[in-house]
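S.K.: Predicted model and sequence below, questions to follow.
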Amino acid sequence: MADSQTFVIVGAGLAGAKAVQALRERGFDGRLVVIGDEHHLPYERPPLSKDFLAGAKTLADFTVQPAGWYADHNVELRLGTPAASIDPAARTVTLADGSTLGYDKLLLATGSRSRRLPLPGADATGVHYLRSIDDAVALDLLFKDAGSLAVIGAGWIGLEVTATARGRGLAVHVVEGAEVPLQRSLGSEIGEVFARLHREHDVDLRLGAGVAEISTADGAATGLRLADGSTITADAVLVAVGAQPNIELAEAAGLAIGEGGVLVDAALRSSDPNIFAVGDIAAAEHPLLGARIRTEHWANALNQPAVAAAGMLGEPAEYTALPYFFTDQYDLGMEYVGHAPDYARVVFRGDVAGRAFTAFWLDDDNRVLAGMNVNIWEGLDDIKALIGAKATVDPAVLADPAVAVADLVKAAQSGS
């Protein structure tokens, strides 16, 4: 590789760290610069709501690489100074401090931020969000002193923090507008599983409920007033209503935007051939699924950068991995793979009540779109293969634990 080239990565999270690692592993010996708005070295975010808050891990445990790695691999870190603008014509990035960097190739890995709610009381002391290690440190301090927590939103972050808070002895009240938790992510059938799980752990779960305001006293949050007039008293409030992709830089630079993110092809290349995008902001064409998808999952931040790195170096590559995510809440651990925004039915095999089962999402033609193992730690590759086969399956056979998923894959691949 020509050592005169400069590659710039905007975003110093997991995706940014994996991108520079992939570029160096592929032989790029030019200048590499990583720009980030946080002062911390790149780190992974899933432990924030689980292991870190539970006291099982420290930041060092999920920091991607130590400081010495970046020095040893001649990677420049510009931390604590976010990018302010991009000029694609000049191929420059201007930072918030006014400095400017030229680039030959640019990778956007800007991630997401927590969505805010326009509620009365939203700016009060004691209203928390969870997106960064600094947010997690503030919650950890809260958990040491508080007796109760009100959570707005029963999505992944809301439920994971709820489980951790219960493990640390806090009383937790969760308010969710949908009829079940995780309805947008998993649908009503699996949402009911998580509702039962949290209620079994004495969580006050208010479903189909709206929040009118965050109650305050002397500028501090004291709980919630719901749309029906009922109230919840709590020592603090966590707002966990989803993420907002950080696409403003890309949009201002004139890149094509859609599906809530930066439009990229299967190689993760944007409408500008010199700019790539990965992670939460990438609305990518998916060759296997035949659709453009954008998912806010850890697996994308982990795996997409290697594909983008290949493209930045002029090598052919496509991102074909199926969407994947996981969670750990109380005694429930699960892994999900696939993409089923418009499914027709869910088929279960195993012990649903005992929370040791597999769920499959099927379309109208009984093709498997996605699968999830709950407290079962094998067979995920077979589920991936079954999704990839795109073959019609008999739901009754799929539900039968006596029939191995691997055998269904073989049958599907053979056309029998």
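M.R.: Looks like it arrived, so ask away.
S.K.: going forward, measure contacts between C-alpha atoms and count neighbours the same way
M.R.: Noted.
S.K.: In a strand, Q21, correct?
M.R.: No: applying DSSP: H, G, I helix; E, B strand; the rest coil, one finds Q21 to be helix, outside a strand.
S.K.: quick one: contacts for the residue nearest in space to the middle of the chain?
M.R.: Geometric centre of the chain, nearest residue: H297, 3.0 Å, by C-alpha atoms, centre = their mean. H297 makes contacts with G279, D280, P323, Y324, F325, as judged by C-alpha atoms under 8 Å, 6 or more residues apart in numbering.
S.K.: Now do the strands in the stretch 201-350 of the chain.
M.R.: 204-207, 211-217, 220-226, 231-233, 237-239, 243-245, 257-258, 261-264, 275-277, 282-286, 291-293, 324-329, 332-338, 345-351 (DSSP state E, counting those that start in this stretch).
S.K.: Let me fix that, I meant to ask about the stretch 1-150 of the chain.
M.R.: For the stretch 1-150 of the chain, applying DSSP E, counting those that start in this stretch gives strands covering 6-10, 31-36, 75-79, 83-87, 92-95, 100-102, 105-108, 112-114, 127-128, 148-152.
S.K.: quick one, which of those is nearest to A308?
M.R.: Evaluated over the strands of the stretch 1-150 of the chain, closeness to A308 peaks at strand 105-108, with 7.8 Å, by C-alpha to C-alpha.
S.K.: what does the closest one rub up against?
M.R.: 6-11, 274-278, 308, 312.
S.K.: Narrow those residues to just the buried residues.
M.R.: Among the contacts of strand 105-108, those classed as buried by 16 or more other C-alpha atoms under 10 Å are 6-11, 274-278, 308, 312.
S.K.: Taking the contacts of strand 105-108 together, which two end up most distant?
M.R.: Once C-alpha to C-alpha is applied, these give T6 and V278 as the farthest pair, at 18.6 Å.
S.K.: so what secondary structure elements neighbour the longest helix anywhere in the chain?
M.R.: Longest among the helix segments of the chain by residue count, using DSSP state H, is helix 298-312. For helix 298-312, the packing partners by 3 or more C-alpha pairs under 8 Å, 6 or more residues apart in numbering; DSSP states H and E come out as helix 14-25, strand 275-277, strand 324-329.
S.K.: The structure to be compared is supplied as follows:
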Amino acid sequence: MALDKIVIVGTGQGGFQAAASLRQEGYEGEITMIGDEAGLPYQRPPLSKAYMKEANIERIQLRPENFYTQNRINLVDATRVEQIDRAERAVVTSAGDRIAYDHLILATGARNAVTPIKGIHEERVFGLRSMMDADHLRSTLEDAKHVIIIGGGFIGLEFAAVAREMGREVVVLEAASRLMERAVSPEMSSHFERIHCDRGTMLKFGQPVVEVSDEGAYRPCRARLANGDSFDGDFILLAAGVRPNQELAAATGLSTANGIIVNQLLLTSDANISALGDCAAFPDPRTGELIRLESVQAASDHARTIARRLTGKPAAYTALPWFWSDQFDAKLQIAGLPSGADKSFVRKGNGDEYCVYRFAENKLVCVETVNSAREHMTARKLLATGSEPVFWDDLKQVGFELAALMKRQKEMAST
């Protein structure tokens, strides 16, 4: 079947990359992008970092307006897709329009998780997912002195760092026993705990927030923990993770399970529909288990995989996942996934460099680095799908220096 019309639902990084990659791969048909936010597609990662400081919209826009005109991409903003008619291959929008497709790409992303906390919908509780959220937070932060953050993951800690650099008092309330528990090793959690404590951030672990209210004794709002401790602040940032936007897909009968289920080609249970990014649950190239990644890079790589398939060049998604987070002057970069990791080795480099090598049954599966871009890039090459496995003993022989190991591998391959 000829693909004359491709519709992309979602105008985030993944949706944008799908449209751009289709044109790069030579697709000449119609491309329509539909997104519920007003304005041009933009990058989300800077919202909790650089954008919070300077609010420069142009610096986070993925492309200027003329890019879409020149590449014949029909951008429909401030519009929500309400329904998918799979039988007739069409989507129905909140504006009442019915838009036909030959192939549909779902890039619906994720939304902030709302935890079952009493009073969580109080007006002084904010989330951070969109540019509008960031603008509101930035404005509120200007007049605030005390900030409460619920959640010690990437977003919460990035915002905490910005707030501390602006001189605000900050407390981070994390129900788990350590920072970024789902994303990093215990060793890296401890490293960032020291960084934040040294900068004056108060960190509280192991107790969930059970209630928020506007009855603070000294500030407009209060957060109370399960053990009875309470903290007063000018506002609360809720940064307790995200949930995939899978409801649209589920309503039309597509398979879902913590995301829209896709195969290694990012194809859903409907041959005319693909899904990518934060909303997609796909098979891990290493283990085959269904996983979902909240990562700009994964969304972009998914988009490129789909574009190649739709232009007659199908290849399975096998890209190595990688992530990053900027907190104060510490740049955390992660290569690979720590699935099954049971052992770690820590190496402190020059200055503020810090590296954690994670192993599963003595095989290197993930490398976490701080302020060590070279080590991160080398790790991505060594861990790439199809590369020769790296084992504990291999690294031990070269003093856990990835560059030295790569050099030795090249020398052995040339002999």
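M.R.: Nice, thanks for sending it over. Since this is a predicted model, take the numbers as computed values, not measurements.
S.K.: on that earlier part again, closest to A109 of structure 1 out of the strands of the stretch 201-350 of structure 1?
M.R.: Comparing those by their distance to A109 of structure 1 (C-alpha to C-alpha), the top pick is strand 275-277, with 6.0 Å.
S.K.: Would you mind giving the residues in structure 2 matched to that closest one?
M.R.: Aligned using TM-score structural alignment, strand 275-277 of structure 1 spans residues 273-275 in structure 2.
S.K.: which residues are contacting that stretch?
M.R.: Contacting residues not belonging to stretch 273-275 of structure 2 are listed as H103, L104, I105, L106, A107, I260, V262, L266, L267, T268, I306 [C-alpha under 8 Å, 6+ apart].
S.K.: can you give me the offset of that stretch from its chain's centre?
M.R.: Put simply, stretch 273-275 of structure 2 sits 19 Å off its chain's centre (C-alpha atoms, centre = their mean, to the nearest Å).
S.K.: related to what we said a few turns ago, nearest to L186 of structure 1 among the buried ones among the contacts of strand 105-108 of structure 1?
M.R.: Closest to L186 of structure 1 out of those is V278 (23.5 Å), distances taken as C-alpha to C-alpha.
S.K.: Might one say that K390 of structure 1 is in contact with V368?
M.R.: Yes: the pair K390 of structure 1 and V368 passes the contact test of C-alpha atoms under 8 Å, sitting 6.8 Å apart.
S.K.: which one of these two has more residues nearby?
M.R.: V368 (31 against 18; other C-alpha atoms under 10 Å).
S.K.: counterpart of the more buried one in structure 2?
M.R.: Checking TM-score structural alignment: V368 of structure 1 goes with L364.
S.K.: Checking my notes, that match in a strand, right?
M.R.: Yes: when classified by three-state DSSP, L364 of structure 2 is found to be part of a strand.
S.K.: residues in contact with it?
M.R.: By C-alpha under 8 Å, 6+ apart, L364 of structure 2 lies in contact with Y357, R358, L383, P389, V390, F391, W392.
S.K.: ok, back up a step: would you mind putting the buried ones among the contacts of strand 105-108 of structure 1 into JSON lines with distance to S230 of structure 1 alongside?
M.R.: Below are those laid out as JSON lines (distance: C-alpha to C-alpha, whole Å):
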{"residue": "T6", "distance to S230 of structure 1": "58"}
{"residue": "F7", "distance to S230 of structure 1": "55"}
{"residue": "V8", "distance to S230 of structure 1": "51"}
{"residue": "I9", "distance to S230 of structure 1": "48"}
{"residue": "V10", "distance to S230 of structure 1": "45"}
{"residue": "G11", "distance to S230 of structure 1": "42"}
{"residue": "N274", "distance to S230 of structure 1": "54"}
{"residue": "I275", "distance to S230 of structure 1": "50"}
{"residue": "F276", "distance to S230 of structure 1": "48"}
{"residue": "A277", "distance to S230 of structure 1": "45"}
{"residue": "V278", "distance to S230 of structure 1": "43"}
{"residue": "A308", "distance to S230 of structure 1": "50"}
{"residue": "M312", "distance to S230 of structure 1": "55"}
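S.K.: Between the residues you listed, which sits nearest T231 of structure 1?
M.R.: Out of these, the member with the shortest distance to T231 of structure 1 (by C-alpha to C-alpha) is G11, at 40.2 Å.
S.K.: From R116 of structure 1, how far off is that closest one?
M.R.: Distance of G11 of structure 1 to R116 of structure 1, given as C-alpha to C-alpha, to the nearest Å: 21 Å.
S.K.: Likewise for V347 of structure 1?
M.R.: Plainly put, V347 of structure 1 is 36 Å away from R116 of structure 1 if you go by C-alpha to C-alpha.
S.K.: Which one of those two is surrounded by more residues?
M.R.: Using other C-alpha under 10 Å, the more surrounded residue of V347 of structure 1 and R116 is V347, with 18 against 15.
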